[in-house]
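A.B. asks: Have a look at this fold, sequence not included:
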């Protein structure tokens, strides 16, 4: 695996999991505050058989209808920072609801977007429970907690509590057609998976969602790692697993890796979205009384993982020099075999990078000259705008090192050759205005907004 990808992984793990207590999450240890409580009793024997999924065991978990009520309750309770929308339906017609968290929900902004997906496998329900708790926590703590405020005001967080409601209702891994949704995505090494008409409706919903929302990063929450099955070499799925953070690639050309048709590889290749697969529970169905414990052990990690989008990496916009308009160019990092596209609306791009390194960043667009520059990523995000000229002209690279890149859409870009013309027109307008004021006795109150700060002159 390329060293750049290992550095990228280290960034995610450092940002996301540095807040965990010293003990392994969800497998014992003390309360994060050091007060003890019932957390010490959460230690498990990994060799213990997973209990059968009985009605007693699932008591306390939300049904699909209860989950839908909980989703809409969040939208009703915090309408100023949330939006509830659907990305499609399951095989059995259950709506796949998403909670968007932002200070401007539903609006396009030059901000990064992150998504959480839970319950990919129907018999791994912990993710759906903790994601509802995450949305409620952000709703309760906006403008009270600095991390909650950072997330709400500087990014768009999308939460899909369940991708596989039919599998959950059936208490099995696959969906209603008994298809493993995490093997159902188009795969770079198996073209047979590329036929979209054969994909499950839940899979198609995710694919359309990713193409529409322009996500920068993502995480799917699972329980009980399937990696153990591959290591053990036997044909039976294990009853107990391990806590795992898995990242691309899942498959390889020589078939040494265990997963093909996985969601995270498709996200990275086709959506430019770096996704982690997180095993947050060492059993599939922990008792419902343990869910608050699992939430507390993972809360800060989940928040920090999302917040890492705006705390580090390189962010910016790509503009056409001749018009000053944003363009949907492409951004690449030398040494990283992945290309991301800027958005069509604002030309904004967002790329996760490990801190403490220098990178060569290149912006390109068909019909324009490619421009490149080197940056050093420290502990804070680097803001880097590109102004590209048409073929045959000289482009510009604009550095604007802000703590966060999320206000770029509020900045007015003036290009040097046009500055004198703009000033001349402005003087004419001012002169006409003064003459008009002298000749009229009307008493209107004029409200003027302060000009937007230029970053290119």
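C.D. replies: Looks like it arrived, so ask away. These numbers were taken from a predicted model, which means no experiment stands behind them.
A.B. asks: Please make it C-alpha for all contacts and neighbour counts, starting now.
C.D. replies: OK.
A.B. asks: Okay, buried residues for the longest helix along the chain please.
C.D. replies: If you go by DSSP state H, the chain has its longest helix at helix 416-439. Using 16 or more other C-alpha atoms under 10 Å as the test for burial, helix 416-439 gives no buried residues.
A.B. asks: put this beside the first:
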């Protein structure tokens, strides 16, 4: 059918506009520099023309959503001793978002770090879902055979979400069923574009609830369209394209380099020095998932571009897997092979407490768990750090300088409770009596000597109890050599 000249001009114009957005296609969305954020709303989360033509030939060899679902459950049946299968929610079209948890104690709470991989954030980037299933099966096949597989299974809780966007995959376009870019749908630190929860997509809500329920130490999402490890910040305050590092910039550079240097050829990139990039320096995006994870979940997340071609032929998938296998394994293993780990205890009770840990000079903190008081602080090796533990109602405690070299450092903290003037808070015993009640201890005349004697005995008993509690804590070990801050 012939196309009129005005229509042909319109098509050429649309093609030109689409071409300008190609660079931003890897991480999703459009360049919004110069836009008025007060009017952004949900409009800029719609992808409009971003619907590439994906042929049947391109799709051949990739698992359909139902085939992927069957593969996930088949994995759970094949490897029940080190896995569990669960769903974190459903997509717009009601497809379950299945997760594989891999651990020697899957489903149980442990004083161990947790890592999550997320694939297929964008519907037209399916390599991640295939590679993540290959990773899960490799760990199952090599547990107790390969040292790295065994280290991960026994020391990390690894959660794998092969597809965050099953609807987009089925529709063969970038966004979800509502044509929303899920990597633009999270609350943003600089602009209030996504603060209206009525516009937030169910897939986004599922991830946010998941992060709030699980205490992930680190994370990575798998994308296609480039070959680089991307780290925060993803945007800038003034929307300019420039290097914009977060408080843990050195740590993120280290994590990205672990991935890039372990990759077959990512570190050899001529476009990205060392195969890594700061997101805002590459091109700014807003409402991205990795910045939200770091700010609101305390989760150190990378955005990994693992294939120059978004939808390569299925025959290329085994090669892409081999190129990324050691990178994925080393990134997860780095949680226990480096960094600072430990637990926080209350000196008076000997019980673990959910305090927080900071590195002096780094404006971010990592929270310890409610159950075990354990914390896991990723930090770049090769430097000296001062570690500070704190919690409301307790005196903060800092270590002497800790040199973090090629191995992880294990460090427990025992915090002393305090009161308004630095005195110990009055505690109730199991009967509910206030041990510091003025009337109970008000003595006069002949009773003064008895009062002093009782006070002395109580002081001795308290000191003995405190010493016994501290001694009991010293028996806990992550490893044979553990520095203890007391």
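C.D. replies: Nice, thanks for sending it over. The model shown is predicted, which means the values in this text are computed figures rather than measured ones.
A.B. asks: Which neighbouring elements make contact with the longest helix of the first structure?
C.D. replies: For helix 416-439 of the first structure, there is no helix or strand it packs on, judged by 3 or more C-alpha pairs under 8 Å, 6 or more residues apart in numbering; DSSP states H and E.
A.B. asks: tell me the SS of the residue nearest to the spatial centre of the first structure?
C.D. replies: By C-alpha atoms, centre = their mean, the first structure has its centre lying nearest to residue 114, at 1.7 Å. Three-state assignment for residue 114 of the first structure (DSSP: H, G, I helix; E, B strand; the rest coil): strand.
A.B. asks: Wait, it touches residue 213, no?
C.D. replies: No: the pair residue 114 of the first structure / residue 213 is not scored as a contact, 9.5 Å apart, by C-alpha atoms under 8 Å.
A.B. asks: Residue 4 of the first structure should be in a strand, yeah?
C.D. replies: No: under three-state DSSP, residue 4 of the first structure falls outside any strand and is assigned helix.
A.B. asks: what range in the first structure matches stretch 347-359 of the second structure?
C.D. replies: The alignment of stretch 347-359 of the second structure onto the first structure (TM-score structural alignment) spans residues 321-333.
A.B. asks: So which bits of that stretch are buried?
C.D. replies: Those would be 321, 326-333, for stretch 321-333 of the first structure by 16+ other C-alpha under 10 Å.
A.B. asks: about what we covered before: tell me which residues touch the residue nearest to the centre of the first structure, please.
C.D. replies: 155-158, 215-218, 306, 309 (C-alpha atoms under 8 Å, 6 or more residues apart in numbering).
A.B. asks: can you map out the helices along the second structure?
C.D. replies: Using DSSP H, helices in the second structure cover 5-20, 56-59, 65-78, 127-142, 147-155, 166-171, 202-213, 249-262, 279-282, 289-297, 317-337, 447-474.
A.B. asks: And the ones you listed: which comes nearest residue 366 of the second structure?
C.D. replies: helix 289-297 (9.4 Å; C-alpha to C-alpha).
A.B. asks: quick one: the closest one aligns where in the first structure?
C.D. replies: Going by TM-score structural alignment: helix 289-297 of the second structure matches residues 263-271.
A.B. asks: ok, now how distant is the residue nearest to residue 192 of the first structure when sequence neighbours are not counted from residue 193 of the first structure?
C.D. replies: Nearest residue to residue 192 of the first structure, sequence neighbours excluded (C-alpha to C-alpha, 6 or more residues apart in numbering): residue 186, at 7.9 Å. Note on residue 186 of the first structure: its distance to residue 193 of the first structure, by C-alpha to C-alpha, to the nearest Å, is 5 Å.
A.B. asks: what sits in contact with each of those two?
C.D. replies: residue 261.
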